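Visitor: Provided below are the primary sequence and the corresponding predicted coordinates.
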Amino acid sequence: MALRVAVQMDPLETINIAGDSSFALMLAAQARGHSLLHYDVRSLAYDTSEGAGGRLTSWASPITVQRVQGDHYTRDEPRLIDLATDVDVVLMRQDPPFDLGYITGTHLLERLAGTTLVVNDPVSVRNAPEKVMVLDYARFMPPTFIARRVEDVRRFHAAHPGDLVVKPLHGNGGKAVFRVPADGSNLGALAELFGQVWPEPFMVQPFLPSVSKGDKRIVLVDGEIAGAINRRPGEGEFRSNLAVGGSAEATQLTAREEEICAAMGPELKRLGLVFVGIDVIGGQWLTEINVTSPTGIVAIDRFNGSDTGALIWDAIERRHAAMTRS
């Protein structure tokens, strides 16, 4: 059955088609005969004047995509659509920041429950920011501290001497992740900076030297392992994110990584988190669970000869069929 798919994401002209997971998902959808629309979250509107339940709309453009650099999409004129009646699936693929605008979008999309399938489930996305949901699996994490007061962070540092890593609680792509030397010389300045820029606490962890061996991105689809890549830091960097110059290589999962995936997989599926990327350092330390706009499937498929986009659409189609039967 052909589905009508609305993709909530950033402007199409800004994406790098060589590695963008959202673009890969759109290509995979189109190959199956699904039709695509693109809209910006800022065009969402909710109207209760027509009676109980309200009406959620957006201004969306019908699009077609093709893997041609510089000419990767065509777009028709935007039109007002009803997200409950004019589409079957909404792909929520805008990048963080995970701010009040993002959260408000999840509240509005939540009102489509039972009529339009939203992937990932907006309620679960709202309740599972990357560096907060992971705390449910603290047994797999390195020692982790979340706070605002530099005095508290120094106490944590005293208990875990050595270099530290400080990062914003709702950041993405390795942005604003800092390494603090063992003497803590820049810790006060960083705490001051974070307090001025972000209203929420920040996260602190011991620096893991094993990151030099790679930071593994593992993708789970409906709770099952779909594939993985190992990301190594670039020259002069300790961050391994591809967005900041890290390089990808083929990899295999360790027994510990399989244990981590087995522990969280059923819960991810129950929560409607169809496409999830988790990050594991050194084959053993879980650091993030990415549910807002996970990436990595293009590199995984390139190294493994797999088709993760097809697996994701298989899962979406199963869920949509189950929803329409109920």
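Guide: Received the coordinates, thanks. Residues are numbered from 1 along each chain as shown.
Visitor: contacts, neighbours, all on C-alpha from now
Guide: OK.
Visitor: wait, isn't Phe140 in contact with Ile260?
Guide: Yes. Between Phe140 and Ile260 there is a contact under CA atoms under 8 Å: 7.1 Å.
Visitor: mind listing the shared neighbours of the two?
Guide: Residues within reach of Phe140 and of Ile260 at once, by CA atoms under 8 Å, 6 or more residues apart in numbering, are Leu286.
Visitor: how about the helices in the stretch 1-150 of the chain?
Guide: For the stretch 1-150 of the chain, applying DSSP state H, counting those that start in this stretch gives helices covering 21-31, 100-110, 122-126, 130-133, 150-159.
Visitor: which strands and helices sit next to the first one?
Guide: Applying 3 or more CA pairs under 8 Å, 6 or more residues apart in numbering; DSSP states H and E, we find helix 21-31 packed against strand 35-39, strand 55-65, helix 297-304, helix 308-325.
Visitor: mind listing what's buried in it?
Guide: 21-30 (16 or more other CA atoms under 10 Å).
Visitor: go on, the second one?
Guide: Judged by neighbour count using 16+ other CA under 10 Å, the buried positions of helix 100-110 are 102-103, 105-106, 108-110.
Visitor: one more: the last one?
Guide: Under the neighbour-count criterion of 16+ other CA under 10 Å, helix 150-159 has 150, 153, 156-157 buried.
Visitor: and if you look at the third one?
Guide: Within helix 122-126, the residues that qualify as buried are 122-126, counting by 16+ other CA under 10 Å.
Visitor: turn the residues you listed into JSON lines, columns for distance to Val68.
Guide: Putting those into JSON lines (distance: CA to CA, whole Å) gives the following:
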{"residue": "Pro122", "distance to Val68": "32"}
{"residue": "Val123", "distance to Val68": "35"}
{"residue": "Ser124", "distance to Val68": "35"}
{"residue": "Val125", "distance to Val68": "32"}
{"residue": "Arg126", "distance to Val68": "34"}
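Visitor: going by distance to Glu267, which of the residues you listed wins?
Guide: Proximity of those to Glu267 was ranked by CA to CA; the top entry is Ser124 with 10.7 Å.
Visitor: quick one: residues contacting that closest one.
Guide: 271-273.
Visitor: including distance to Met133, could those residues go into a markdown table?
Guide: Converted to a markdown table, these look like this (distance: CA to CA, whole Å):
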| residue | distance to Met133 |
| --- | --- |
| Leu271 | 12 |
| Gly272 | 14 |
| Leu273 | 12 |
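Visitor: got JSON lines for those residues, with neighbour count, secondary structure and distance to Ile81 too?
Guide: Shown next, in JSON lines, are the contacts of Ser124 (neighbours: other CA atoms under 10 Å; DSSP: H, G, I helix; E, B strand; the rest coil; distance: CA to CA, whole Å):
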{"residue": "Leu271", "neighbour count": "17", "secondary structure": "coil", "distance to Ile81": "27"}
{"residue": "Gly272", "neighbour count": "21", "secondary structure": "coil", "distance to Ile81": "24"}
{"residue": "Leu273", "neighbour count": "26", "secondary structure": "coil", "distance to Ile81": "25"}
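Visitor: then this one, side by side with the first:
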Amino acid sequence: MNLLFVADPIESFVIYKDTTFAMMREAQARGHRISVCEPKDLHWSAHSARSAGLVTGAVRDITLTGEKPQWFRAEQAGSERRQAALRDFDAVLMRKDPPFDSEFFYCTHLLSQAEREGARVFNKPQALREHSEKLAILEFEQFIAPTLVTRREADVRAFHAEHKDVILKPLDGMGGMGIFRVGADGLNLGSIIDTLNQGGTQTLMVQKFLPEIAAGDKRVLIIDGEPVPFCLARIPQGGEVRGNLAAGGKGVAQPVTEADMATARAIGKVLAPRGLLLIGLDIIGTKVTEINVTSPTCFQEINDQMQCNVAALYLDALERKIKP
């Protein structure tokens, strides 16, 4: 198969932990050919001899070398790129990291057009647009803690008065950025609201604080509706409230509990048919706090600690989807 990865610059990959790299490595081991481009390399032009009206990408065809630091070899040297229609690949894997900003949004529109031309895109661009990683949890009220989404300061203050100990976060954050905890004393609540809602112009999320975070914020992966049997608990360190690895959390792989497995299956059953081949649930205690769909991670940490080849499970599912 010919696979195109739409991702951040591959030169920025930290390959010992990067999930997209793990996907590439497994794909190459199976004999699949790998091409890469960035969202900025996508092109769609009407009445153009260059693209014949199709969505194309300025791509590099790469081979993984198994060496460091130059872990890949590209057939196109320097700034040279090959122009290729996305529909000519067997699968296009959208692996651009958040934030989900305007450029990400526009990229999903180009990918949707490529689908209309015959491309197979994973995760499905429409599903990426329709499932905000913070807001998507509200569809599954039975699995979440008390949660509020608002621009209004009065709403936030009322929620805090009811629940006493709360977490506030922006809707477009990633890696634990912009997350605040406010206890029963309400210290700095007004300042935090001002920071996050920018005078009522930005929407924010408020959730009841879950003390189970001390045991970790669990990343439970779902592939084509089926949970991976092991998860990664990201445990806060040094008095930190955030377990995110990017915020210094310690990643500890462990079997998925029966309760979390049931939750993941229930959510996967709903979301997989919408075109979300890979999902990453964040679970604290038994409560889902986020549904990650843009570029879920933690493949390598789970494989390294539990010898569960998550990339192989993902490639199995991908091959089933695209083979006749």
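Guide: Cool, got the structure. Quantities reported herein were computed from a predicted structural model and do not represent experimental measurements.
Visitor: how much space between Ser293 of structure 1 and Val7 of structure 1?
Guide: 12 Å (CA to CA, to the nearest Å).
Visitor: quick one: common contacting residues for those two?
Guide: The contact lists of Ser293 of structure 1 and Val7 share 92-93, where a contact means CA under 8 Å, 6+ apart.
Visitor: what about those two, which has more around it?
Guide: Neighbours per residue, other CA atoms under 10 Å: of Ser293 of structure 1 and Val7, the larger number sits with Val7, 26 against 20.
Visitor: isn't that one right next to Leu83, touching?
Guide: No. Between Val7 of structure 1 and Leu83 there is no contact under CA under 8 Å: 11.0 Å.
Visitor: ok, which stretches of the stretch 151-300 of structure 1 are helices?
Guide: Going by DSSP H, counting those that start in this stretch, the stretch 151-300 of structure 1 shows helices at 187-197, 255-270, 297-304.
Visitor: ranking these by burial, who's on top?
Guide: helix 297-304 (a mean of 20; mean count of other CA atoms under 10 Å).
Visitor: who's in contact with that one?
Guide: Contacts of helix 297-304 of structure 1 (CA under 8 Å, 6+ apart): 18-21, 24, 219, 227-229, 248-250, 306-309.
Visitor: how about stretch 120-139 of structure 2: buried residues?
Guide: In stretch 120-139 of structure 2, counting by 16+ other CA under 10 Å, buried: 120-129, 131-138.
Visitor: what's the answer for stretch 92-102 of structure 1, then?
Guide: For stretch 92-102 of structure 1, by 16+ other CA under 10 Å, it's 92-94, 98, 102.
Visitor: over which residues of structure 2 does it lie when aligned?
Guide: Aligning stretch 92-102 of structure 1 against structure 2 (TM-score structural alignment) gives residues 94-104.
Visitor: could you tell me the end-to-end distance of the matching stretch?
Guide: 10 Å.
Visitor: which outside residues touch that stretch?
Guide: 5-8, 20, 38-39, 121-123, 172-174, 294-295.
Visitor: for Ser35 of structure 2, what are its contacts?
Guide: Contacts of Ser35 of structure 2 by CA under 8 Å, 6+ apart are 2-5, 59-62.
Visitor: one more pass at 10 Å, please.
Guide: 2-6, 24, 58-63, 74-75, 82, 89, 92 (CA atoms under 10 Å, 6 or more residues apart in numbering).
Visitor: counterpart of it over in structure 1?
Guide: In structure 1, Ser35 of structure 2 lands on Leu37 (TM-score structural alignment).
Visitor: same check on Phe159 of structure 2?
Guide: In structure 1, Phe159 of structure 2 lands on Phe156 (TM-score structural alignment).
Visitor: what of Gly176 of structure 2?
Guide: Gly176 of structure 2 maps onto Gly174 in structure 1, by TM-score structural alignment.
Visitor: swap in Ala85 of structure 2?
Guide: Here Ala85 of structure 2 is matched to Leu83 in structure 1, going by TM-score structural alignment.
Visitor: and Ala264 of structure 2, by the same measure?
Guide: Per TM-score structural alignment, Ala264 of structure 2 is aligned with Cys261.
Visitor: circling back to that earlier point, dump the buried residues of stretch 92-102 of structure 1 to CSV, plus distance to Thr14 of structure 1.
Guide: Listed next are these as CSV, based on distance: CA to CA, whole Å:
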residue, distance to Thr14 of structure 1
Met92, 17
Arg93, 14
Gln94, 12
Phe98, 19
Tyr102, 19
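Visitor: now, the residues you listed that are in strands?
Guide: By the criterion of DSSP state E, membership of those in strands covers Met92.
Visitor: just give me the closest of the buried residues of stretch 92-102 of structure 1 to Tyr46 of structure 1.
Guide: Tyr102 (15.4 Å).
Visitor: what would the helices of the stretch 151-300 of structure 1 look like in TSV with distance to Trp313 of structure 1?
Guide: Putting the helices of the stretch 151-300 of structure 1 into TSV (distance: least, CA to CA, whole Å) gives the following:
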stretch	distance to Trp313 of structure 1
helix 187-197	38
helix 255-270	15
helix 297-304	13
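Visitor: got a list of what Leu27 of structure 1 touches?
Guide: 21, 34, 36, 64-67, 309-310.
Visitor: that one and Ala228 of structure 1: what is the separation?
Guide: Leu27 of structure 1 is 21 Å from Ala228 of structure 1, by CA to CA.
Visitor: relative to Val310 of structure 2, how far out is Trp71 of structure 2?
Guide: 21 Å.
Visitor: quick one: which of these two has more around it?
Guide: Ranked by neighbour count (other CA under 10 Å), Trp71 of structure 2 and Val310 place Val310 first, with 24 against 15.
Visitor: wait, doesn't the more buried one sit right on Val228?
Guide: Yes. Contact criterion CA atoms under 10 Å: Val310 of structure 2 and Val228 qualify, at 7.4 Å.
Visitor: mind listing the shared neighbours of Val7 and Leu83 of structure 1?
Guide: In contact with both Val7 of structure 1 and Leu83: 60, 89-90, using CA under 10 Å, 6+ apart.
Visitor: want to throw the residues you listed into CSV with neighbour count and distance to Tyr46 of structure 1?
Guide: Below are the shared contacts of Val7 and Leu83 of structure 1 laid out as CSV (neighbours: other CA atoms under 10 Å; distance: CA to CA, whole Å):
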residue, neighbour count, distance to Tyr46 of structure 1
Ala60, 25, 15
Val89, 23, 18
Val90, 24, 16
